[in-house]
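Asks: Sequence first, predicted coordinates after that:
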Amino acid sequence: MKNKFKITGMTCAACSRAVERAVKKLDGIDKAEVNLAIEELYVEYDEKKVSEDDIIRAVEKAGYGAYLKNIKEVTLKISGMTCATCAKTIERVLGRSDGILNAEVNFALEKLYVKYDTSKVRLSMIKSIIKKAGYDVVEDLKEKEKGDTKGKNNKSLFNLKIAAIFTLPLLYIAMGHMLNFPIPEIIHHHKNPLNFALVQLILTIPTVYAGRRFYIVGFRNLIKLSPNMDSLIAIGTSAAIIYGLFAIYQIAIGNTEYAKELYFESAATIITLILLGKYLEARAKNRTSEAIEKLINLSPKMATIIKDNMEIEIPTEEVEVEDVVLVRPGERIPVDGVVIEGKTTVDESMLTGESIPQLKEEGSNVFAGSINKNGWIKFRVTKGKEDTVLSQIIRLVEEAQSKKAPIARLADIVSGYFVPVVILISIVSSIAWYIVTKDGVFSLTIFISVLVIACPCALGLATPTAIMVGSGKGAELGVLIKSGEALEMLHKVDVVLLDKTGTITEGRPTVTDIKAYNIEEEKLVSYAASLERLSEHPLGEAVYEFAKDKGIDIYDVVDFKSITGHGVYGKIQEREVLVGNTKLMKEYNIDISGVERYIEEISKLGRTAIIVSIDREVKGVIGIADRVKENSRRAIELIKNMKKKVVMLTGDNYLTAKSIADEVMVDEFIAEVLPQNKADVVKEYQSKNKRVLMVGDGINDAPALAQADVGMAIGSGTDIAIESADVVLMKSDLLDAAYSIELSRKTIKNIKENLFWAFFYNVIGIPVAAGVLVLFGGPRLNPMIAALAMSFSSVSVVLNALRLKGFRPKK
């Protein structure tokens, strides 16, 4: 068997070799070759021994993404949906189609996420299936989306105004006499009953036209045996209107008593109230996607490039890689790049949540959407508009909002059966009451009330709206959650595994201790740093950076020598200087007995000791360690307070690991873990039925991130780690890991509240509408009140989800 797979997450030739090695380890693989340029894996294999899924899993465990070359994923904007049943209908018809691997509809966002096999089905065929089901696909998704939303809201408002203008006088005419309001004699129900009825019919017609969509979609879906919310409204109000026409006929032939049995005002009011509810719901739903809109608006529409020493303003979309862009004070940076001239501070809080402006000078990276504060800079473009960090963030948030969380499945199952069951209940209860009371008007009222009050909208909105707001809030805080599933799983994890280097610690060596003997500390550091400036060792670089930050003098060095594995030698101001470990000192026969105890003390604290000798005499010891990040201890404390077990993983020796573990107070630590064994640690906890959150930042963390129930990457880490993770912490602050777990808990709690009220509303509302209270001497439910309650249920669910916008993490 031969096949081609698309590989994501590769950045260099080493990545392609890693993918090849991972696949070749599988039994049954005859050939595996990666083309890095086109990001493609060609495989020849025995399909009896290994499957496509096995190959994809092997690539993912290596820290990369993979999918069959002929498998595509697209997101389509769907118009014409009015409730959760519509979403379920689209999923069902697509699910029955050959070649569709997965189809998920987000009713709140009106988006379809579909994964399909291009060898079996084309995108045009998918669109055709959707249209045959009674819905439309909006072309040019990104361009039209914003305008469509605005236009849809304006159209909804126009229809609402039309309905309200005609419904208010209709209500006055139909019910004014009950309140002794003055009614013109020409349309008085006693003196001119036929005119009274005809005027109501005339006023009802524009309202029905304003709500025509309910009838067009409702009856079409009913004919196709896929009834939805529109079908309930269409059947209920049509029954009231048809009965009204029958009443007009009776009045015309002399049965004027029927003037008391007109239900035109009920039909018109139901339509008006539902249009009002839909308009309020749409406005509230728009607020749930504000996070995406804010991110999109961060990127300026125009950019100033330098070409032939001239400043040219062009649209940001036309900026190319290698262009030189000029950004003045107060302007937003249009695309990603590297500064080549100038110096400024840049506010990146919109992208990372970090409030302190960052210094940018030659060699610094700048990112689209950030604000240049007080200086001018020129930078060379490294990524086009579609590939910027901002664009990646927008894609991640959109994907998270489009894909369903597991908790949504319950609502999907219920809404799929809901409408047919409601229609059955309305028919049965109406017939039962007619048999008992012989009152056609009463049974009609029951029929309409049940249909109108039972709307699955609240069920359909319960989950996606909360996920939209929750993932959007995460993006505001600098936490990118890639899927609804990850958002749901975060708060359920039992064990949090933390990689040490770059996650708990800074990830780079720093001077932590200085002990000088018969010499000033500054002079000691000055001599050491002068030598280490010429060294390429990370520990030497730490000493030099420390001296540079403190403004300590650096001297010229002669006769410099680097002794691999030992240290450095040189002459400064005609004095012989040695900087290195105990082996270097012994090689040069220098007595270190006076500092051995101090070296032992700092070694127990996880520090690396560098000895400084001047003219063959030890003058001091410099301790170097990977410093713990400022917020790591507080973050671990917060996670432990959430009843999660916190475990630190590191490749360091036991003493260094214990020192860091004691400082940040983790529950456990595992030292001397080889990079390839981190995923095995994850598996070990999973074998004990523990759900695992893995937090890491490096290439060697990628397999563990992919293996964990939730993988969380530090934003400053490698692209491969970020690609493998379910959650990305843009600020590289471990506190955000604690915040994301709390945000997950709050979001799922919000979803459960929404689902509870949606179910509770229908469990209570339908029996009341069916006349249960009447059996005990209570009132019947007026259809107009049922319509108001139905609209309120959807709006209340969305408003409850919007409470998540007020989420404030514990500091």
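Replies: That came in fine, so what should we check first?

Asks: okay, CA-based contacts and neighbour counts for the rest of this
Replies: Noted.

Asks: Now do the same contact list for the residue lying farthest from the centre of the chain.
Replies: Distance from the centre of the chain peaks at G254, with 65.5 Å (CA atoms, centre = their mean). Contact analysis of G254 by CA atoms under 8 Å, 6 or more residues apart in numbering lists nothing.

Asks: let's bring in a second one:
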Amino acid sequence: MNDSPETCSLPGESKAPLQKTDFFKVSGMGCAACAARIEKILRHAPGVFEASVNFAAQKLKVTYDPQKISPEDIAALVKKEGYELIAPRAQRETALVTISGMSCAACAARVEKALSKIPGVFEASVNLASAKARIIYDPGLTGPPRFREAIEKEGYRLLELGPRPETLLASSEAERLSELKRRLLVAWSLGPLIFFLSMEKVFPVVSQIPPDLRRVILFVLTCPVEFYAGWEFLKGAFEGLRHRRTDMNTLVSLGTLSAFFYSAVVTFWPKPFVSAGLPLHVYYDSAAMIIAFVLLGRYLETRARGRATEAVRKLLSLTPAMARVIREGQEVEIPAEALLPGDLVLVRPGERLPADGVIIEGETAIDESMLTGESLPVEKAPGAKVIGGTLNLYGAFRFRVEKVGQETTLATIARLVEEAQGSKARIQRLADKVAGIFVPIVLSIAALTLAVWLLLGPEPRLTNALLSFVSVLVIACPCAMGLATPAAVMVGTGRAAETGILVKNALALEEGARVRVCLFDKTGTLTRGRPEVRGIFPAEGQMAEELLRLAAALEVHSEHPLSKAIVEAARGLELPKVQNVSAYPGQGLAGDLKGHRLLVGKPDWVGKRAPVPQILQEKMTSEAASGRTVILVALRDEVLGFLTIADTLRPEAKEVVRELKELGLKVMMITGDNQPTAAAIARELALDDFLAEVMPQAKAEKVRELQKEGLSIMMVGDGINDAPALAQADLGVALSSGTDIALESADVALMREDLRLVPQTISLCRATLRIIKQNLFWAFGYNILAIPLAAGLFYPLFGWRLNPMVAAAAMAMSSVSVVANALRLKKIAIH
């Protein structure tokens, strides 16, 4: 009878499995085999859905049902194997931290490492593109002050702490761009002039200026570029030196200062060079134009990164600043942030709602497209829920405030999108590992380049060596490598939110691109979830109305959709009183009626307790074969007849199945219905396969069995009743009403009940992963090709060399191109 875990709401009945995820510190592990042993023990423990051990971090992540097993029980199981767990003191919390001062992937990797080392921090991931860190921690062991200390110890500055979706980074973008513009103005006003004065062979008019005077003029012009326009590089390099770290600032500063100070020595102390027979070349143009190009790249990158996060800012900007409330019978206008739950708010046509609530008076239509992606307005009447930030199209109404501030749907979505943008995809690990050691390797290559050119290079050796040294330092900046994945994740999650798809983390985007099987729950997912009684078949000598009346008398005690359908069909009938009601999840209900046992439920369950007449058995088989659910009714161990219930398919279900197949997915259904009913639906939808008669608690195990076959599974359900299966699947997708976002178990929530968002989710995930791979390919490929070219590896064969100015322009454009490629996700069509 039941197709979902949440069968009834009777006292003492079995409820849907709850799900909780905790992190533990593990001590006593000596090798990877220890970690595997712990995982095996816990995965077989009752109530544990999943367990994974990170041997390197000495941490355990376990997802379990707190009604069946406690953290203390988990610790005891592990202790029996000879290991110790430090149980969490409190439920884990998530902090979003905005950081300034990070300039490249090496910076992000360093901050992430520092945060991960803090006792009580379970997980830390740093997104260079958004300049945010997402920290999952135990508030009983650590907290924001410790995060600030760790970040500042590394030489960076913490701008903001807390779960608020608003960030100082977003609010300070204008100031940051303004500062970059001022420095760009200096660099690009003087840089081209310095370049012009340095090219006497290209511009003969320059040679009319005496060489000594021209070198002094170039020194004077370059000083503002080097020490004002390039100050943030110098400052960053100094901070890095003070904290014994290297990053992009180190490379740029070392390269430009080498060129600048070499030129300054030639300008003011030329005698040693003349005595050695060396030409008096200066490289002020290289120093100035490197800074000009790198600054231009950083400016363009900052603007592009701002576009990548505009989805969140758009959401947050929708909440009006003021609200019109009714206080003591008077209409008063107050700041929206001053609203309290219970306040009565008046909304007029054309106004946006300041908070979440329930309509008390009036009817209207509301545009909810900013949350759901659905362009059609939604009709609202008294009793309907409304969402803050949505637009009232016509009709004034009053609503009672239920959620304000950070509790509203709008703020929750913005926070979840920000958390997703701060998370890290699995594919990024390689880039992180490379970034962590990249700058020291580049410095070594640059030093080797300098030595080889000085020893073996053609004359003028010092000049050639210096130019190659600077080119290697400048072109090898790992910015593009660090931005490749996070930029795509930011844009992808933002695009998803605008479409009505709420992605929980970057891993979900990656898993969504790799799924090969789509497993749909039936009730409320493929169907509308509002079944109706379609037929009443009394046994010989019984009355149809009496049969319905008895069934409803028992089903009135249940909240299951099938129970509600029976009760609704019996509306207007007088129902007898049933006592001692018991619920049997996935089977049916039983109770006492005037001293006799009344049973209502699945045919095989009721049939074991009361014989079914042959004529009824044949009718039941026929009805079940047509796709209807059969509910058998028995009293005094005698079958009185049966009811048939059917749940209509969603109108878009067939189209969605076809689109998923076109995307190359195998489409299946999992249901608690009997085989004939499930088979009828599978035929109608042209499904590849189905799993029938699966009890709610067994759905997760079925998903696990499919995964053992090497299949990557996407489970689509209602987000509440299918929690264990959603958590077990590689990608869990929950249908949501838009106001009840069930993300505890699912990786993705669809903000409107429209199955067409499912194939769109797959398309978006694939597009995002494709962009990430493109970015990583070009980022790695750029450095693999550019560093040997800059070092002069191709000079002996082809005479190819790289001017430092060209190197600076190429490096700047590589970062911009990565972000620009990620921004293509905003325009890519998803179907």
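Replies: Everything's here; your move. Bear in mind the structure is a predicted one, so any value in this text is a computation, not a measurement.

Asks: before we move on, back to that, look up how far N192 of the first structure lies from the residue farthest from the centre of the first structure.
Replies: As defined by CA to CA, to the nearest Å, G254 of the first structure lies at a distance of 12 Å from N192 of the first structure.

Asks: Strands along the stretch 351-500 of the first structure, start to end?
Replies: 358-360, 365-366, 371-372, 377-381, 479-481, 495-499 (DSSP state E, counting those that start in this stretch).

Asks: do the same with the stretch 51-200 of the first structure
Replies: Under the criterion DSSP E, counting those that start in this stretch, strands of the stretch 51-200 of the first structure are mapped to 65-68, 71-79, 100-106, 111-117, 136-138.

Asks: and the residue farthest from the centre of the first structure, how far is that from P193 of the first structure?
Replies: Per CA to CA, G254 of the first structure is found 10 Å from P193 of the first structure.

Asks: re earlier: and the strands of the stretch 51-200 of the first structure: which comes nearest I425 of the first structure?
Replies: Taking CA to CA, strand 100-106 is the member of the strands of the stretch 51-200 of the first structure nearest to I425 of the first structure, at 27.7 Å.

Asks: tell me the angle that closest one makes with strand 111-117.
Replies: 170 degrees (axes from the mean of the first three to the mean of the last three CA atoms, to 10 degrees).

Asks: after superposition, how close is strand 100-106 of the first structure to the second structure?
Replies: On superposition with the second structure, the mean distance recorded for strand 100-106 of the first structure (mean CA distance after the TM-score superposition for the first structure) is 2.0 Å.

Asks: Contacts made by that strand with the rest, please.
Replies: 87-88, 90-91, 94-95, 111-117, 121, 401-404, 464.

Asks: And stretch 797-811 of the first structure, by the same measure?
Replies: Here stretch 797-811 of the first structure makes contact (CA under 8 Å, 6+ apart) with 281, 284-285, 287-288, 458, 461-462, 465-466, 469-470, 473, 739, 742-743, 746-747, 750-751, 754, 757-758.

Asks: quick one: stretch 679-692 of the second structure to chain centroid distance?
Replies: 32 Å (CA atoms, centre = their mean, to the nearest Å).
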